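J.: Next come a sequence and a model predicted from it.
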Amino acid sequence: MGNDVFLYRIRRSPETLDALKSAETRSRGGTLSSDLPEFADFTWISTPGIHYGIDENDEIRLAIRITYVEFSDASLSWDKVSKEWLEVQDTIQEWTTLAQEITTNVAAGAGTTREASAKRRGHMWGVGWHQSMQENTTAASYAPLRETWAKKRLVFSLLGRKERLMMRQRMRELEEDGSLKKVSEVYLKGFGSLVPGPQQAVIDIAELFNIPSFANHRWKGEMTDFTGANAMTITNGGFSNCVHCDNDFCSIVYGAWWVAEQFYRSLQPGQKKERYGYRHNPLFDHKDIKGGEFIWGQYNIGVKFDRCLVNRAEGLVECMWMGSEDAHASLLSLDPGGCTRFGSSIQLTRRGVNAVNAVRRYDEDVMPTRVKGTDMY
């Protein structure tokens, strides 16, 4: 998916980061647009191929892979994306129609930090294990959907008991039939083919501390062979946020972006209640959604998905970065209707790892009662 390799010498620029934070302050904590003068000197990446940002210590701080297009017809860029990737994208897209949205990034710091309280736009979901705020629960998976948008009534409508059970059952099917495990496998495979060293570091750390993978739905507190990144974050709906660093147990993060068709469908045949559905459609791509650039504020560099040039970003875009060390953000974006850009990332979050360790401090017979999986909602 990337035949050409591009190298960038990058170094931290505190002045640029201060300027971006000042711009956020002037906008009262709002997310920024790439049209601002603060981004005039940024290096924007959109050329198909593999891009590595290397610092003064010759370390790779960021990596980007953009689908390589060999055809004049841009809609054929998806021919270069494997069938495996398309399958896991379908799973991720469906998950967002089943799970409850989250208000804080799974990798965010405590609620008092600027990163956790800053404004953001769009929608966000979590997959995997996180620190629970519920009574008598230490670690939990993310909850099934409790409410949905009723388009014709223009109000939020609470789901009935039957509908909630339907959502929970479908989430469990995606867990039980191996769909989430396939997501984990494909992401790790893509991660390893982009930057083998950082990928192996995440695998080794998860094994060393015995952290259950976000796809390990059977975990109840015991030691496990199915380890990996404990959390996946998914975004869409014109998602953007402020410049921030994450609060990760391991700084290395891997993520992927793509565009999907968006449409309404009934929850059940004959019902008025509706929810979004998503599907792959090669007629929609990054060029159709303005903004949403992913930036590394300290390095004056970012991915410009919608660049209207011959070498604009197409199809699948993958990135690796140091989430808790290098400030990053998604800039202001606007979905045009009919399609949306999905973003996703996998990582070892500090609060998730702390929750796993806290569960294991209980006696073995108590552990399962401190863990709440999808089957317990």
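T.: Yep, that arrived.
J.: can we go C-alpha only for contacts and neighbour counts from here?
T.: Will do.
J.: the helices in the stretch 101-250 of the chain, which residues?
T.: Along the stretch 101-250 of the chain, the segments classed as helices by DSSP state H, counting those that start in this stretch run 114-117, 161-176, 179-194, 196-208.
J.: by contact count, what packs against the longest strand seen in the chain?
T.: As assigned by DSSP state E, the longest strand anywhere in the chain is strand 252-266. When contacts are defined as 3 or more Cα pairs under 8 Å, 6 or more residues apart in numbering; DSSP states H and E, strand 252-266 sits against strand 274-279, strand 317-322, strand 339-347.
J.: Next up, a structure to set beside the first:
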Amino acid sequence: MDDFTPEQVARGRELRRAQLPWALGGRIAGLLCTLALGLTPAGAGLVTAAGSVLGGSRTARVLAGAAALVLIGQLLQLPFGAGVRVVRRRYGLVTQGWAGWAVDALRGLGLTLLLGLPVVYGLYALTDRSPHGWWLPAAGFAALLTTTLSFLYPLLIEPVFNRFTPMPEGPLRTALLDLAARDAIRVKEVLVADASRRTTALNAYVSGFGATRRIVAYDTLLSAAEPREVELVVAHELGHVKHRDVLTGTVLGALGAAVAVALMGLLADRSVLLTAAGAADAADPRSLPLLAACAALIGAAAGPLQCAVSRRVETRADRHALELTSDPEQFIAMQRRLAVTNVSDVDPPRLLELLFATHPSATRRIAAARAWRPAPA
């Protein structure tokens, strides 16, 4: 804690305490709403009513019901997202106006519908063919879809929300490419994301596979941090590539998606749940809210485990950055800058860290850097 002033520590804690009710409230409200629709006849009534607007056919009920569930979920999250935004704006972390925020929300909604509706349609095509065994092929398709989206994300999804420009030729770009070369990692390009139109937070990442791999730095990072600190951030991100974290994460995500679908199939086949949901079987479009509720429960239960895995992965990437640069002092300086600029709680309560944190706390990362020693030659 000596690495941060009392004012910096207090500021991070105040932000965490101010935004936690909104962030946690949004999660709880979303889960409760999904359960209320999925485990009562209310969800079945919603699917029937939405489908009747488009003619009442089975396809209409599937697509309109799915769209209605997505829309209700998005609308429910708006006040909570706005609350978090107001808090973060008060701490100087938000630069985007409300109009821009609304446009991003509409983009997210459109993207969810564009990707989700075909998936739901395909799912109910499978349930129509096999009301009890649909989950087996659906699990395979879920794994395939997760893998495909992971590969396409940097090409199709990232450009929807950010503009990317090539980093100009210069010492920093050369240094970043040299880091990748020393790591034997092929990088196609170095890009700058226009994050400053939304936030003052600092970040960088490496995305893509093979020919699509690129280093991406926030313009906020380039304007606020020293060049060597930028190198340390990128060295950490290269650690994810070196240890195949993206590929491993994709494989684990695909496996997790398949397991989740299988569990959904087992739960949705239970007559007591179908009766509560007002559906005849899994092939009945009125079972859609029940499937959504099962998915939400599985996701909530898996959250802490995913966070634990993520923290281990981030710790390994930190160690890789130290091994690649042999510069613990600059690593510590970088962690200080990230924590202070992003107004992080540098030492959060352990329970919150275990449940929700995807990265180790700043104090843990700095302590690990101080304890690090180069491997013997």
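T.: Arrived safely. Being a predicted model, the structure only gives us computed values, none of them experimental.
J.: For the two chains, what TM-score is obtained?
T.: TM-score for the superposed pair, counting by TM-score structural alignment, normalised by the length of the first structure: 0.25. Supporting figures: 151 aligned residues with a Cα RMSD of 6.5 Å.
J.: one step back: between helix 196-208 and the longest strand of the first structure, find me the angle.
T.: Interaxial angle of strand 252-266 of the first structure relative to helix 196-208 (axes from the mean of the first three to the mean of the last three Cα atoms, to 10 degrees): 80 degrees.
J.: Okay, buried residues for strand 252-266 of the first structure please.
T.: Buried residues in strand 252-266 of the first structure, counted by 16 or more other Cα atoms under 10 Å: 252-262.
J.: Could you check how far the closest residue to Val183 of the first structure other than its chain neighbours is from Ala260 of the first structure?
T.: Once flanking residues are discounted, Val183 of the first structure sits nearest to Val88: 5.2 Å by Cα to Cα, 6 or more residues apart in numbering. Distance from Val88 of the first structure to Ala260 of the first structure, counting by Cα to Cα, to the nearest Å: 13 Å.
J.: for Ser344 of the first structure, same thing?
T.: 13 Å.
J.: if we can go back for a sec, packing partners for the helix or strand containing the residue nearest to Val183 of the first structure?
T.: Secondary structure assignment for Val88 of the first structure, by DSSP states H and E: helix 83-98. Secondary-structure packing of helix 83-98 of the first structure (3+ Cα pairs under 8 Å, 6+ apart): helix 161-176, helix 179-194, strand 274-279.
J.: got JSON lines for those, with mean neighbour count and distance to Asn354 of the first structure too?
T.: Output for these, formatted as JSON lines (neighbours: other Cα atoms under 10 Å; distance: least, Cα to Cα, whole Å):
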{"stretch": "helix 161-176", "mean neighbour count": "16", "distance to Asn354 of the first structure": "24"}
{"stretch": "helix 179-194", "mean neighbour count": "19", "distance to Asn354 of the first structure": "21"}
{"stretch": "strand 274-279", "mean neighbour count": "18", "distance to Asn354 of the first structure": "34"}
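J.: For Leu334 of the first structure, which of the ones you listed is the nearest?
T.: Closest approach to Leu334 of the first structure among those (Cα to Cα): strand 274-279, 16.9 Å.
J.: Please pull up the helix or strand immediately following the closest one.
T.: Going down the chain from strand 274-279 of the first structure, the next helix or strand is strand 290-291, by DSSP H and E.
J.: Mind giving me the packing neighbours of that following strand?
T.: Counting by 3+ Cα pairs under 8 Å, 6+ apart, strand 290-291 of the first structure packs on strand 333-334.
J.: If we use 10 Å, what do you get?
T.: Using 3 or more Cα pairs under 10 Å, 6 or more residues apart in numbering; DSSP states H and E, the elements in contact with strand 290-291 of the first structure are strand 231-240, strand 333-334.
J.: need the next SSE after it, C-terminal direction.
T.: Going down the chain from strand 290-291 of the first structure, the next helix or strand is strand 294-296, by DSSP H and E.
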